[in-house]
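Engineer: Okay, structure incoming, though there's no sequence with it:
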């Protein structure tokens, strides 16, 4: 057999800051830490949009959000443009998914031979109210994040257990009847996405007196920026916490969910190795975006700070030297060429990403990574480029931000406000313009959303549709707020 198998494991809303291998001293993630030690860890990995549906569509197609028009959670992937799954299918390779996809639905040609326990957007339409951005409406469902926080069980916990068990069974069956070509298995969990509910055995790993409060929560810490202020006024999760203890409960639950996720990953990788498949399988772990987890009083995602746009990304397998830490910026776009290269298949030359296997060996250290956001609570398009030590954030029609992540990893000093940084600021804008015209992209996103709103009966009809805190797990009813 030419090429390696690929086991790609994805989680939902896992900030790379909350993992032992990325330096968190409290969280227990022994299985992710072991994967990182056995292979490569990417220190500067990003999603391409800090919200689920666009991020996953970009990951699937290997293309930027503005290239595919999956602007927000009401523009789900529906099989076009072709994904890496389609490329593998054309090559005769088996490609299955288990768990969350967040596409339009399983009746679309999504690129998988089998969608096992799939989770797609609600009713095939998704969060339509998120398209209302001028101005964005309040979202009563935000109060449920704080209201749910604590120990217990949830439909997401149960769903992840079923995904884990199905993946273990799939790997055992693959070992028993090996194909003559490499296979790809995409396993996609929902944790640690809220509801912030952790099973007792995982929640209790984190006593409240040991759990850190989020950073930058004083009034003077919040960035003086109109776009971020508008985002915070709509995504007012933090306003619904009673006190500091309540905040610590939420953080402990998130930590517990990360440890629960880690345990599920460990069981799957153990099943792979026990089945004798480990030596010829590239294992990759990443998340669709991060979580602010109370930093700057933001929860969830939706901005370009490291907590939200940064993701963990580790890989182990053939051709990957152990113990390698890679500083070169990467993103989920790079998964497409990585999977194809690992499996011995040709990679489309027009894809904007590059293989993580080659980047880990030193390819293109000066590359630029782009993330963009056109979704819920954003009054304009937001674009982030990471290059070298710098992060440049462009808010179309508003002033930018600039951070030196080596000197200021907490992103507390906005260099865009300092005249001495003019040259670096200009370099960030130049790199963004080399990828896309943010003004054109912003106008196109608003135009596409306006057309979709009209198709759904107009703005008032979209308002009446309500909103919900998260996509329900299969079999769960949505918690609609109006």
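Structural biologist: Looks like it came in fine. In this text the structure is predicted, and so the values were computed from the model without any measurement.

Engineer: From here on, just use CA atoms for contacts and neighbour counts.
Structural biologist: Will do.

Engineer: for residue 87, helix, strand, or coil?
Structural biologist: At residue 87 the chain is in helix, as set by DSSP: H, G, I helix; E, B strand; the rest coil.

Engineer: For it, give me its contacts.
Structural biologist: By C-alpha atoms under 8 Å, 6 or more residues apart in numbering, the contact set of residue 87 is residue 111.

Engineer: structure B:
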């Protein structure tokens, strides 16, 4: 095979609004994700992966550019990617790759998406707002000529079929394919989770994560369909792996599986994301293929922003100096590195918020007088959330303002400000939460001597 002068193919398998605890490697007992679990176990599992913005468009801007949403300006939905933005497609194209995009884009101003708003991708079969252009059994995308294309089958299968055709047609060239599913995102106009026929019934009242069991939200209504969608996505991943194996491409293809954000099922606010909670910000993520096999489980805090430079590094492409994430390849190779001890999250639309997540703690602030749709950042914030994830992994007891945790909050505040400055933001003033009595809760002297 003359394939590619040893350049690996690259496929990004991107889901929408998928909680990490839908996967078997994160403890889900329903067997929804055997293919994801396998690539995580045989490849490299990024156990602690967090979105840098828990809403669709901003998270996608970060993954395409390797820069924070406040840097590109795409801090909320509805702001298109600036036309001069350099995306992963540009870097792979410059390195001799064919580039393709299939599915949901959510970074354009127009529908169909014109050439100049496609982020540099050569092959195009996509919709800017797939949740509006299609339904579960009515998949409508647009091609390179902006012509409407209706694909047969359940939406996950329709997109997977298109991806298989793309792979089959590009066996002799190195290719970079971004495959962006809508599932398991809700169908907007009906506010439900339409699984393939017969799938929802398999998972009704089978397993409810503890945060949803405690807080409810819309999970009794929606969890069965949501799980059914996750199951079909994993079957699609299995079909892609089978395709690559049958074409003798599997050993020379890097696969990244991840999602843009999670889903708290209306337990933390009036919709499904846009909060600093684990259910909103923590996502499944794994790499498979050359450079990642037997990489094991990585426990460091990894951001969605770290995935673009990782893809470039794994393909042997120089990482642009302006990218604000960092490659995880040193972690995969178990090299010494000064990896950050926290993940940094910006939150928009529902609030102007910022948060960090350490191994043990979650600390979040908001700008109470600003509108998260109109304002991207603030000079003044107030503490709103503090969770001890060691004692309270499902974030059911907010410790913000408890006086015995003041030392912890002050340390986390300083670390948050440092991360905000590193992201290009102005150093803010952060006001403490309203003090309240501790009751029995306190941090021991021994714990205060340890790193937070």
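Structural biologist: Nice, thanks for sending it over. Predicted model, so just to flag it, every value in this text is computed and none were measured.

Engineer: Let me see the TM-score of these two.
Structural biologist: The TM-score (TM-score structural alignment, normalised by the length of structure 2) is 0.77; 385 aligned residues with a C-alpha RMSD of 2.9 Å.

Engineer: Please name the nearest non-neighbouring residue to the counterpart of residue 39 of structure 2 in structure 1.
Structural biologist: Matched by TM-score structural alignment, residue 39 of structure 2 corresponds to residue 35 in structure 1. Spatial nearest neighbour of residue 35 of structure 1, chain neighbours left out: residue 316 (6.3 Å); criterion: C-alpha to C-alpha, 6 or more residues apart in numbering.

Engineer: Please say which position in structure 2 that neighbour maps to.
Structural biologist: In structure 2, the residue paired with residue 316 of structure 1 is residue 288, using TM-score structural alignment.

Engineer: Pull the number of nearby residues for that match.
Structural biologist: Neighbourhood size, residue 288 of structure 2 [other C-alpha atoms under 10 Å]: 26.

Engineer: Equivalent analysis for the one 3 residues further on, please.
Structural biologist: Around residue 291 of structure 2 sit 19 other residues, with neighbours defined as other C-alpha under 10 Å.

Engineer: quick one, helices of structure 2?
Structural biologist: Secondary structure of structure 2 (DSSP state H): helices at 34-42, 56-65, 69-72, 88-94, 130-133, 155-169, 200-203, 210-215, 219-246, 278-281, 307-314, 329-332, 406-422, 445-449.

Engineer: Now distance to residue 388 of structure 2 too, for the ones you listed, in CSV please.
Structural biologist: Below are those laid out as CSV (distance: least, C-alpha to C-alpha, whole Å):
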stretch, distance to residue 388 of structure 2
helix 34-42, 27
helix 56-65, 26
helix 69-72, 28
helix 88-94, 37
helix 130-133, 36
helix 155-169, 38
helix 200-203, 31
helix 210-215, 15
helix 219-246, 24
helix 278-281, 12
helix 307-314, 27
helix 329-332, 26
helix 406-422, 10
helix 445-449, 12
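
Engineer: Could you point out which of those helices sits nearest residue 299 of structure 2?
Structural biologist: Nearest to residue 299 of structure 2, of all the helices of structure 2, is helix 329-332, at 9.4 Å by C-alpha to C-alpha.

Engineer: Which part of structure 1 matches the closest one?
Structural biologist: The aligned range for helix 329-332 of structure 2 in structure 1 is 357-360, by TM-score structural alignment.

Engineer: Could you list the residues in contact with the matching stretch?
Structural biologist: Taking C-alpha under 8 Å, 6+ apart as the rule, stretch 357-360 of structure 1 contacts 40, 319, 320, 324, 326, 328, 338, 342, 365.

Engineer: same check, this time on stretch 58-69 of structure 1
Structural biologist: Residues beyond stretch 58-69 of structure 1 that count as contacts (C-alpha under 8 Å, 6+ apart) turn out to be 48-49, 54-55, 57, 71, 75, 81-85, 332-337, 351-353, 370, 372, 441, 445.

Engineer: what range in structure 2 does it sit on?
Structural biologist: Alignment of stretch 58-69 of structure 1 against structure 2: residues 62-73, by TM-score structural alignment.

Engineer: Need the distance between the two termini of the matching stretch.
Structural biologist: Taking C-alpha to C-alpha, to the nearest Å, stretch 62-73 of structure 2 runs 10 Å from one end to the other.

Engineer: What of stretch 346-355 of structure 2?
Structural biologist: End-to-end span of stretch 346-355 of structure 2 (C-alpha to C-alpha): 7 Å.

Engineer: could you measure residue 302 of structure 1 against residue 274 of structure 1, distance?
Structural biologist: For residue 302 of structure 1, the distance to residue 274 of structure 1 - C-alpha to C-alpha - is 39 Å.

Engineer: on that earlier part again, with respect to residue 355 of structure 2, which of the helices of structure 2 lies nearest?
Structural biologist: helix 406-422 (6.9 Å).

Engineer: give the contact list for residue 252 of structure 2.
Structural biologist: 6, 7, 8, 9, 289, 290.
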